[in-house]
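> After the sequence you'll find the predicted model.
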Amino acid sequence: MGLAGASTAYRSGRGGTVQMTVEKGRPSDGQSISRAVAVLRAVADKPGSSLGEIAKATGLARSTVQRLVGALNAEGLLVKTFGQQGVYLGMELARLGAKVEIDARALLRPLMEDLHGRIAENIDLTTIEHERVIVIEQIASNENIRVISYVGKQHPVHCTANGKAHLSQMNLAEAEAFLVPPLEAFTAQTITDPNRILDQVAAFREAGLFIDREEYSDDACAVGVALPQIGGRSLALAIAMPSSRFQRREEEVKAALLDFRRAVQAEFGASI
């Protein structure tokens, strides 16, 4: 009986030809999964790819690609119709994808905790739901004098750091729909002119930092950043604190937020 995954070799010697069985190393489960994922990604990047094109894109042997495509086709993850060259993504992927609900709170919480360990001030993660900016995750300040927030709190879009960060992710028509006059003046510093707000957002979009200097609440300031979308949701994160501390720590907080955004981008890419 032969060995699975083995090959036969022959060596000549004094006693004649000697048959030897050489066992080939099998890929581990992890390697097999990685190769299958590479095939799926290659087909996603170029639907209708031939086996040869997939092999070139993945760096796998054509025979390996043929075996993986056959297995993925049997599971409905790929479709390769008999007699046709092209390979396409299967409907089973769509069915599985429809069951996935990506939880931005769970994914970002560890990075938020790292940020809080560095800054120790109030941190709000917000999204937009039903045309409202809503806090979906929050870590409170460690300070005795602090800005208070909570999960479920609604933020006005026109005068908060995270609200402006959300505006920066919208096209002009979408942003204007959020800035229909009259806009409420929460403090003497609140800007209520939609054009001035849009100009301010545009001016700070490149830097990626958006500031509320006592526009939402007297004696409170905040700075926020827009984040990559997760699960199709617009996301922003802001750090808020009393104005006196913000004046001392502004540059430190800005640097920490930019580091946070880079960490999110490194972990999750532009969006997931």
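It's in.

> make it CA atoms for all contacts and neighbour counts henceforth
Noted.

> So for the lengthiest helix in the chain, what gets flagged as buried?
Counting residues, the longest helix found in the chain (DSSP state H) is helix 243-268. Neighbour-count burial for helix 243-268 flags 243, 246, 250, 253, 254, 256, 257, 258, 260, 261, 264 (criterion: 16 or more other CA atoms under 10 Å).

> ok, of those residues, which one's closest to residue 169?
residue 261 (14.4 Å; CA to CA).

> Distance of residue 146 relative to residue 153?
16 Å (CA to CA, to the nearest Å).

> Settle it for me: which of those two has more neighbours?
Using other CA atoms under 10 Å, the more surrounded residue of residue 146 and residue 153 is residue 146, with 17 against 14.

> What helix or strand is residue 55 located in?
helix 51-58 (DSSP states H and E).

> Let me fix that, I meant to ask about residue 165.
helix 161-168.

> Specify the next element, helix or strand, located C-terminal of that helix.
helix 172-178.

> Please identify the buried residues of that next one?
175, 176, 178.

> for the residue nearest to the first one when sequence neighbours are not counted, what are its contacts?
By that I understand residue 175. Excluding its sequence neighbours, the residue lying closest to residue 175 (CA to CA, 6 or more residues apart in numbering) is residue 167, at 5.6 Å. Going by CA atoms under 8 Å, 6 or more residues apart in numbering, residue 167 touches 157, 175, 201.

> Now do the helices in the stretch 1-150 of the chain.
Secondary structure of the stretch 1-150 of the chain (DSSP state H, counting those that start in this stretch): helices located at 29-45, 51-58, 62-74, 91-98, 104-119.

> Figure out which of those helices is closest to residue 131.
So among the helices of the stretch 1-150 of the chain, helix 104-119 is nearest, using CA to CA, at 18.4 Å.

> try this one next to it:
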Amino acid sequence: MTDATLSTVRNAARLLKAFLTREESIGVSELARRLDLGKSGVHRLLTTLAAEGLVEQDPRTGGYRLGIVVFELGEAVKVHMDLHAAAGPVLAHLRDQTGESSQIGVLDGDEVVYVDRLESAHSLRLFTETGRRVPAHCTSSGKVLLAHLPEPEREAFLARPMARLTPHTVVDPAVLRAELASVRARGWAEAVDEREIGVASIAAPIRDIHGDVVAAVSIGAPAARFGTVPRRRFARDLVEAGEAVGRRLGWNPELAARGREA
């Protein structure tokens, strides 16, 4: 990235911050004055930001104000902040209940980002730091999140090439599509030796106040300790943990069930 590009990005950020004054709208000349930039440069920045939905022009005054995308970004930040607060106690209980590492993952493009994590007390454990990104198609958290995407988005994901990280990684779209349908039906997902040989995990969905799946809660362990029997035994605990976080976010599964029956 060139110095000129960095300067443009910095000026775009400064321009967006100028709207923190919460004025109804601000004109090009006034923005140029506040930022000590040329009017033509500010106009080009505004045109680009408007094309991306970050600002919009007030048809009445001709000035500019923040666009709907900024609101949506703010809501996304709020969800993640709320998610951290809601998940903390549940993660601690899940880790103590199962004895295994527990984490919260969210979908970002084709990857899962772990936004919260508590490590197992076992001497033999996994080391996946908070903030780490992993491919969605070969992790239990990713499968949960992909399974609950709107169908067009899910199909768009399945149409893209998927990396085979181990001999057990599912890269056939038809096979993965069927597995995602099974995840939706039973309420949880698993991945064994798919991202890394010797690693197993299970995951369950977390829903927000609207019932949308916004994250996944998972537990992972060395596959030698986390075989089929313990995975099945802990699956119910994991689903309940996901529901507990969802309740703390405002989701009411009883109301949702009644709504489906109506």
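Yep, that arrived. In this text the structure is predicted, and so the values were computed from the model without any measurement.

> Comparing the helices of the stretch 1-150 of the first structure, which comes out most buried?
helix 51-58 (a mean of 19; mean count of other CA atoms under 10 Å).

> Pull up the aligned stretch in the second structure for that helix.
Under the alignment (TM-score structural alignment), helix 51-58 of the first structure falls on nothing in the second structure.

> what's the answer for stretch 187-205 of the first structure, then?
Using TM-score structural alignment, stretch 187-205 of the first structure pairs with 166-184 in the second structure.

> For the matching stretch, which residues meet the burial criterion?
Buried residues in stretch 166-184 of the second structure (16+ other CA under 10 Å): 169, 170, 171, 173, 176, 177, 179, 180, 181, 183, 184.

> Mind checking which of those land in helices?
Per DSSP H, these map to helices at 173, 176, 177, 179, 180, 181, 183, 184.

> closest to residue 119 of the second structure among those?
Using CA to CA, these come closest to residue 119 of the second structure at residue 183, 25.3 Å.

> List the contacts of the closest one.
143, 144, 147, 189.

> Using CSV, please lay out the contacts of residue 167 of the first structure together with distance to residue 6 of the first structure.
Converted to CSV, the contacts of residue 167 of the first structure look like this (distance: CA to CA, whole Å):
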residue, distance to residue 6 of the first structure
157, 66
175, 64
201, 65
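
> Looking at the second structure, which of the residues you listed hold up?
Using both residues aligned by TM-score structural alignment, their matches' CA atoms under 8 Å, the second structure keeps these contacts from those: 157, 175, 201.

> out of these, who's nearest residue 225 of the first structure?
The nearest one, if we look at those relative to residue 225 of the first structure and count by CA to CA, is residue 201, at 11.5 Å.

> does that closest one really touch residue 164, like I thought?
Yes: counting by CA atoms under 8 Å, residue 201 of the first structure touches residue 164, with 6.3 Å between them.

> which neighbours do the two share?
Between them, residue 201 of the first structure and residue 164 share the contacting residues residue 210, judged by CA under 8 Å, 6+ apart.

> gap between residue 17 of the first structure and residue 23 of the first structure?
On the measure of CA to CA, residue 17 of the first structure and residue 23 of the first structure end up 19 Å apart.

> who has more neighbours, the two?
Comparing residue 17 of the first structure with residue 23 by other CA under 10 Å, the one with more neighbours is residue 23, at 13 against 10.

> Leaving out sequence neighbours, find the closest residue to that one.
residue 6 (4.0 Å).

> didn't that neighbour look like it was pressed against residue 21?
Yes: in this structure, residue 6 of the first structure is within contact of residue 21 by CA under 8 Å, at 6.6 Å.

> Quick one: map residue 240 of the first structure onto the second structure.
Checking TM-score structural alignment: residue 240 of the first structure goes with residue 220.

> my read is its match is in a strand, agree?
Yes: the assignment for residue 220 of the second structure (DSSP: H, G, I helix; E, B strand; the rest coil) places it in a strand.

> Surely it is in contact with residue 100?
Yes: using CA under 8 Å, residue 220 of the second structure makes contact with residue 100 at a distance of 6.5 Å.

> can you count the residues close to residue 236 of the first structure?
Counted with other CA under 10 Å, residue 236 of the first structure comes out at 27.

> Same question for it, what's its three-state structure.
Residue 236 of the first structure is classified as strand under three-state DSSP.

> Now do it against residue 33 of the first structure, distance only.
As judged by CA to CA, residue 236 of the first structure and residue 33 of the first structure stand 34 Å apart.

> do the same with residue 126 of the first structure
For residue 126 of the first structure, the distance to residue 33 of the first structure - CA to CA - is 36 Å.

> The second structure: which residue goes with residue 122 of the first structure?
In the second structure, residue 122 of the first structure lands on residue 101 (TM-score structural alignment).

> Just list the residues touching residue 42 of the first structure, thanks.
Counting by CA under 8 Å, 6+ apart, the residues that residue 42 of the first structure touches are 54, 57, 58.

> I'd like the distance from it to residue 6 of the first structure, if you could.
29 Å.

> Next: residue 178 of the first structure.
Applying CA to CA to residue 178 of the first structure and residue 6 of the first structure gives a distance of 67 Å.

> coming back round to it: by contact count, what packs against the longest helix of the first structure?
Under the contact criterion of 3 or more CA pairs under 8 Å, 6 or more residues apart in numbering; DSSP states H and E, helix 243-268 of the first structure touches helix 104-119, strand 209-213, strand 220-230.

> and of these, who's closest to residue 140 of the first structure?
Comparing these by their distance to residue 140 of the first structure (CA to CA), the top pick is helix 104-119, with 8.7 Å.

> thinking again about what came up before, surely the match of residue 122 of the first structure touches residue 220?
Yes: using CA under 8 Å, residue 101 of the second structure is in contact with residue 220, at 5.7 Å.
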